[in-house]
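# coords please:
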Amino acid sequence: MSQSIDQSRRNLFSRRKTNVIRPPWIKTDQLFTDNCTRCDKCITACETSIIKQGDGGFPEIDFSLGECTFCQKCVDACPEPVFERAQSLPWSITASIKENCLTYEGVWCQSCKDACDPRAISFIMAVGQVPKPVIDTDACNGCGACVSPCPADAIIIGHPS
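Predicted coordinates:
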């Protein structure tokens, strides 16, 4: 019985894994939430206004508002040690296409491809079918430019599973 009580206590104080996207170049989500004072300096510094106040007041990314240009203004504005300034990649997130993509319903749409600067989204032609999107996860930088133009809300940006 004491083992189940100990396990309950551990579960009470353990951090749950979150699907929230934090600003680019953070060290880890845990270090971010442990050290972020929720001063909102990164939110006001963001040139595309995609950083918003999320759960608990912690900054998070909302790609429905636009894309990340990797300007690093959020990093420069933050007075806390939450960012890895020397880190080369901003994050390890990439885009993926959900099943409600219009192309799966036979509708010709390539709005995601048109918005993708790194050209990570291409379309595969098939005889008698509308071209289907394919994401090159090696080329995708997770900027989120493809999210807001999608008329079906069929693109999600997240950590690889």
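# all contacts plus neighbour counts: C-alpha atoms, from now on.
Fine.
# Show me where the protein has its helices.
Assigned by DSSP state H, the chain shows helices spanning 2-13, 29-35, 41-45, 73-77, 111-115.
# deepest of those, which one?
Burial of the helices of the chain is given as mean neighbour count (mean count of other C-alpha atoms under 10 Å); helix 41-45 ranks first at a mean of 20.
# How many residues are close by the nearest residue to residue 158 once chain neighbours are set aside?
Nearest non-adjacent residue to residue 158, counting by C-alpha to C-alpha, 6 or more residues apart in numbering: residue 93, 4.8 Å away. Per other C-alpha atoms under 10 Å, the neighbour tally for residue 93 reads 20.
# hang on, residue 93 packs against residue 138?
No: look at residue 93 against residue 138 with C-alpha atoms under 8 Å: they stay out of range, at 10.7 Å.
# Same list, the helices of the chain, but as a markdown table with distance to residue 98 please.
Below are the helices of the chain laid out as a markdown table (distance: least, C-alpha to C-alpha, whole Å):
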| stretch | distance to residue 98 |
| --- | --- |
| helix 2-13 | 32 |
| helix 29-35 | 25 |
| helix 41-45 | 29 |
| helix 73-77 | 30 |
| helix 111-115 | 13 |
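# Second chain to compare with the first, below:
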Amino acid sequence: MSHKPARRSFLRGRFTRSNVMRPPGALTPDDFAETCTKCDACIKACPEAIIFHDEDGLPKVDLAKGECTFCGVCASVCEPEAILPASGWNWRAKPTSSCLNLQGITCRTCEDQCEQRAIRFRPQLNGRADITFDSDSCIGCGACAAACPAGAVAFHQVTPQHSEEKPC
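A predicted model of the protein is given here:
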């Protein structure tokens, strides 16, 4: 199966599929693009309203809009089975350089929202705190991203064996 970029992607010079956050349980990027019919059933059914179209018209998740509760509704309405029931997700949160805490401004909004306790602040002698996102505890739900006033939470994909604590 070969990848055929959409016209818009081709004209913008994007010839390979980037790591777009698809709904939990989505097939591999090429299989997803080939199987998804762009019917919008998952977008309409998502109770959290966090699934949108990407530039190619395929469903993508935007955790800045809200958190994923892993309810599985997107998979249950996907007739072509581009999204299957998921037992986990390989996306993990990490802070970006625009994190208010990293700028010397006290903010712990992300920690307050994280039910998994994957975000920790370690007090330092200078009165500041170092922020740590624990990839082993993080489930990638996005509660921290949706709440962050600076929009300073990014997500990266991990493989099951590549999941260690990532300090800032």
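# how close does the residue in the second structure that the residue nearest to residue 158 of the first structure lines up against get to residue 102 of the second structure?
For residue 93 of the first structure, the aligned residue in the second structure is residue 91 (criterion: TM-score structural alignment). Per C-alpha to C-alpha, to the nearest Å, residue 91 of the second structure is found 22 Å from residue 102 of the second structure.
# again with residue 113 of the second structure
The value you get for residue 113 of the second structure to residue 102 of the second structure, if C-alpha to C-alpha is used, is 18 Å.
# Residue 125 of the second structure now?
Distance of residue 125 of the second structure to residue 102 of the second structure, computed by C-alpha to C-alpha: 15 Å.
# Which one of those two is surrounded by more residues?
The residue with more neighbours, out of residue 125 of the second structure and residue 102, is residue 102; 17 against 6, by other C-alpha under 10 Å.
# how about the more buried one, what does it touch?
Listed by C-alpha atoms under 8 Å, 6 or more residues apart in numbering, the contact partners of residue 102 of the second structure are 130, 131.
# Look up how far residue 75 of the second structure lies from it.
Per C-alpha to C-alpha, residue 102 of the second structure is found 38 Å from residue 75 of the second structure.
# and if you look at residue 58 of the second structure?
For residue 58 of the second structure relative to residue 75 of the second structure (C-alpha to C-alpha), the value is 15 Å.
# Then residue 44 of the second structure?
12 Å.
# same question, residue 16 of the second structure
25 Å.
# Mind telling me what residue 142 of the second structure corresponds to in the first structure?
Under TM-score structural alignment, residue 142 of the second structure pairs with residue 144 in the first structure.
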